[in-house]
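Chemist: sharing a model prediction with you, sequence too.
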Amino acid sequence: MTTNESEMSLEQRLREAMIACGDTVFTPSTSPAEAFDGLAEACRELGIEQWDVYAERGPVARLEEEVGELLGKPAAYFPSGTMAQQIALRIHADDAGSRRVAMPDLSHLLVHEDDGPRILQDLRIEHLTTGRTTPTKAHLDAIPGPLAACLVELPLRDAGCLLPTFDELAELAEACRERGVALHLDGARIWESQQWFGKPLADIAGLADTVYVSFYKGLGGLAGAALLGDDDFIAQARLWRHRMGGTLFRSTAEAVAALVGLRDRLPRIADYATWGRALAAALPAYITVQPPVPHTNTFLLYAAGDPDEVNNRLLASMSEHSLAFSRPWSATEEPGRVMTEMTVGHGALGLDPSIIAGHLAAIVD
């Protein structure tokens, strides 16, 4: 080990080792120069010759049109999903004259956004579900009183990317309509969820009043998001975007990257999930998969072990095989167990899932 390596933390060494690997189960990383070279070429391939100006015209308008056609609703571009979803819930709350909204306690808005919906939008949050449970009509029925909106995260990421069945989601949507509650889909990973539902994206989005989608997760864009809803909702959303500083002078790079993701990544996302299920089926019994049969290309792995010991074995294995097959493992609330999140990317499609399962087994055995 060199002096520089000895001074780096285990986390830093793992990060460096993953970047240095020749093969990866995940999405291969690129340098900023490579990414921007790719965007320049994409502009030529897609015939993009005009900048957007304040999210109007150019590739932003084209992106909104393509996303709207895919999901069957008018769309508005946003620089971030955090802003987009707070605006969506605020509009529903203002329209309903109620600040109460229901969402899972594991929702991204509650776990990862520093209490923004409550502090900034004065929303009153009711827990639609608690823990690793996908929302159903019964959960909505258990919340008495008026509600402005019901948020469903597709998939519920912190529960291992869990999804309801399409029929369960449709039943919940009907219950919302009967009760006068707006149904909002947190569709940050709706692209990854389509295969599970076995329906066109427009059919999934059609169950809801409003939908949020992300452009940088499964689609691999630089950043950005969109809100979808009816014409009045989109007009209000654009107004709130401007009020909250989200109408940037230019978003051309982000929009082009999203268009490339729709063109190149979206058609392959189902293959990532299929590969992930093959990996899960090949793992030994002492590695627990959550959910047991992955719903999307992202799922959780659990095993007995100490985080530092497992991560040191992971580091040695990645260095030996020049293969990034796992992210770092962390301790769980249960003593003596560790976990990691697995997100299968296009780098996996040229690899044998049974071989990757063997590497995972070796580092936690």
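Modeler: Nice, thanks for sending it over.

Chemist: please make it C-alpha for all contacts and neighbour counts, starting now.
Modeler: Fine.

Chemist: now the helices for the stretch 51-200 of the chain?
Modeler: All helices of the stretch 51-200 of the chain, identified by DSSP state H, counting those that start in this stretch, fall at 58-71, 81-96, 108-111, 116-121, 137-141, 166-179, 190-197.

Chemist: contacts for the fifth one, please.
Modeler: This points to helix 137-141. Applying Cα atoms under 8 Å, 6 or more residues apart in numbering, the contact partners of helix 137-141 are 128-129, 168, 171-172, 175.

Chemist: returning to what we had before: got the helices of the stretch 51-200 of the chain as a markdown table, with distance to residue 310 and mean neighbour count columns?
Modeler: What follows is the helices of the stretch 51-200 of the chain, written out as a markdown table (distance: least, Cα to Cα, whole Å; neighbours: other Cα atoms under 10 Å):
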| stretch | distance to residue 310 | mean neighbour count |
| --- | --- | --- |
| helix 58-71 | 42 | 20 |
| helix 81-96 | 34 | 21 |
| helix 108-111 | 27 | 17 |
| helix 116-121 | 36 | 15 |
| helix 137-141 | 39 | 16 |
| helix 166-179 | 38 | 17 |
| helix 190-197 | 29 | 21 |
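
Chemist: can I get the ones you listed in JSON lines with distance to residue 46?
Modeler: As requested, the helices of the stretch 51-200 of the chain are exported to JSON lines (distance: least, Cα to Cα, whole Å):
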{"stretch": "helix 58-71", "distance to residue 46": "9"}
{"stretch": "helix 81-96", "distance to residue 46": "25"}
{"stretch": "helix 108-111", "distance to residue 46": "34"}
{"stretch": "helix 116-121", "distance to residue 46": "37"}
{"stretch": "helix 137-141", "distance to residue 46": "43"}
{"stretch": "helix 166-179", "distance to residue 46": "34"}
{"stretch": "helix 190-197", "distance to residue 46": "21"}
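
Chemist: and here is the other one:
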Amino acid sequence: MSSHPVRRSLFLHAPIRRRPRAMLEQMLALVDDDTPPQGPVETLERRLADLLGKESALFFPTGTMAQQVALRVHADRRGRRAFAAHPHSHLDVWEEQGYNAVHGLWFRRAGDPYELMTAQDLASVGEPLAAAVWELPQRDLGGLLPQWDDLCEQVALVRATGAATHLDGARLWEAQTYYRRPFAEIAALFDSVYVSLYKSLQGVRGAVLAADAATVAAARVWRQRLGGGIPDAWPLALAALAGLDTLLPRMPAYRDHAIAIASAVNADGLARAHPNPPQTPMFHIHLPAPRRAVEQAGESLLAEHGIQLWGRVRSGPDPDRCSFEVTIGENAMEFTPDEVVALLHDLLARTS
């Protein structure tokens, strides 16, 4: 973690707009002296159940807990222990295989790590599944999404086997800008839907799981078993409600700005933005330089100008190239496309 102060940042979760006082002021504007402690959580659950067109919704302190619980409930109900997902699934890459260590489930990777999952990939699994998981958009592929008809085909194939369909919708808010369908129509494809409260909504932390009432009732039991039934979650809920009010309506503008920046980067040609054009407010910038050299150049840029370009730099199969993720939010809206191109030139000049 850098010790240099960040004045401007392309990175969505830079500390610029996440300082406690600014966040608390937004949260306090949503309550009065008569608001009970459980009020914000109940309001959030009702609002997201309605938005996603589900019978019920349940707050969780983390998305990790919410998704593992959803899969546990689907597995217990069907008497099956396997689930399928893309090889880059957050459940496997970032959660220390908690699905297995805690719940006795196992993971079947479906498809190529560098391509979107397909119906053929799912059909090739062979083993009876408790559930299949779709991440929309696919973060590690630069925010790629399957075409709507392809997604519907995949869901229908899985449902025909008796398996549940689950949406890792941590970034569903961005995905909707591409599909341009109501959230409830997208969510209707899935038996259960997880959404993050802190990624694009810029909340403090937390998640919500939405599904039919019976699934949510079973999930509530598991939430308590895992220590997630915290009684004073109102600060997390309030921050999420503020994001729903102020940031969710901005998602189409964020996507337009992502397309403009990516277009400028690709027209310049020094670096490469992928996908081209972005499908969502998220994309990757690929750089012709090694990761460690880019990280050092980024530190130099931050120290000299107070400008942060990323949260982390990703290595790749080619040791002379690397990439970083851009998710457009209010931070990145302050940068013009031409300025981003100029910063990339400055950055790469520092790697030589």
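Modeler: That came through, no problem. Fair warning: this is a prediction, and the values are worked out from it, not measured in the lab.

Chemist: which one of the helices of the stretch 51-200 of the first structure lies nearest to residue 306 of the first structure?
Modeler: Comparison of the helices of the stretch 51-200 of the first structure against residue 306 of the first structure by Cα to Cα identifies helix 108-111 as nearest, at 25.3 Å.

Chemist: which stretch of the second structure lines up against that closest one?
Modeler: Across the second structure, the stretch matching helix 108-111 of the first structure (TM-score structural alignment) is residues 90-93.

Chemist: okay, buried residues for the longest helix belonging to the second structure please.
Modeler: Ordering each helix of the second structure by length in residues (DSSP state H) puts helix 251-268 first. The neighbour-count check on helix 251-268 of the second structure (16 or more other Cα atoms under 10 Å) flags 251-252, 254-266 as buried.

Chemist: how big's the offset between the helix or strand just after that helix and the first structure?
Modeler: From helix 251-268 of the second structure onward toward the C-terminus, using DSSP states H and E, the following helix or strand is strand 272-274. Overlaying the first structure shows strand 272-274 of the second structure at a mean distance of 2.3 Å from the equivalent residues (mean Cα distance after the TM-score superposition for the first structure).

Chemist: quick one: residues in contact with strand 272-274 of the second structure.
Modeler: Strand 272-274 of the second structure has contacts (Cα under 8 Å, 6+ apart) with 142, 262-263, 265-266, 283-287.

Chemist: same question, stretch 180-194 of the second structure
Modeler: So stretch 180-194 of the second structure is in contact with 51-54, 63, 66-67, 70, 152, 155, 164-170, 176, 207-212, going by Cα under 8 Å, 6+ apart.

Chemist: what range in the first structure matches it?
Modeler: Following TM-score structural alignment, the aligned partner range for stretch 180-194 of the second structure in the first structure is 198-212.

Chemist: now the end-to-end length of that stretch.
Modeler: Terminal residues of stretch 198-212 of the first structure lie 20 Å apart, using Cα to Cα, to the nearest Å.

Chemist: buried residues of it, list them for me.
Modeler: Across stretch 198-212 of the first structure, burial judged by 16+ other Cα under 10 Å covers 201, 203-212.

Chemist: and these, which is closest to residue 345 of the first structure?
Modeler: Set against residue 345 of the first structure, the nearest of these by Cα to Cα is residue 201 (20.4 Å).

Chemist: and the gap between the closest one and residue 316 of the first structure?
Modeler: Taking Cα to Cα, one finds residue 201 of the first structure at 42 Å from residue 316 of the first structure.

Chemist: coming back round to it: just curious, which of the buried residues of stretch 198-212 of the first structure is nearest to residue 264 of the first structure?
Modeler: residue 201 (16.7 Å).

Chemist: how much space separates that closest one from residue 115 of the first structure?
Modeler: For residue 201 of the first structure, the distance to residue 115 of the first structure - Cα to Cα - is 30 Å.

Chemist: and for residue 156 of the first structure?
Modeler: To residue 115 of the first structure, residue 156 of the first structure is 18 Å away according to Cα to Cα.

Chemist: who has more neighbours out of these two?
Modeler: Comparing residue 156 of the first structure with residue 115 by other Cα atoms under 10 Å, the one with more neighbours is residue 156, at 24 against 13.

Chemist: excluding its backbone neighbours, what's nearest the aligned residue in the second structure for the more buried one?
Modeler: Matched by TM-score structural alignment, residue 156 of the first structure corresponds to residue 138 in the second structure. Leaving aside its chain neighbours, residue 138 of the second structure sits nearest to residue 144 (5.3 Å; criterion: Cα to Cα, 6 or more residues apart in numbering).

Chemist: so what's the residue count around the one you found?
Modeler: Neighbour tally, residue 144 of the second structure, other Cα under 10 Å: 23.

Chemist: quick one: contacts for it?
Modeler: Residues near residue 144 of the second structure by Cα under 8 Å, 6+ apart: 116, 136-138, 275, 278-280.

Chemist: which SS state does the alignment partner in the first structure of residue 35 of the second structure fall under?
Modeler: Mapped onto the first structure by TM-score structural alignment, residue 35 of the second structure lines up with residue 49. Following DSSP: H, G, I helix; E, B strand; the rest coil, we place residue 49 of the first structure in the coil state.

Chemist: touching, residue 49 of the first structure and residue 43? I think so.
Modeler: Yes - between residue 49 of the first structure and residue 43 there is a contact under Cα atoms under 8 Å: 7.1 Å.

Chemist: which residues touch residue 318 of the first structure?
Modeler: Contacts of residue 318 of the first structure by Cα under 8 Å, 6+ apart are 17-18, 21, 324-325.

Chemist: out of those, which are inside strands?
Modeler: If you go by DSSP state E, those have residue 324 in strands.
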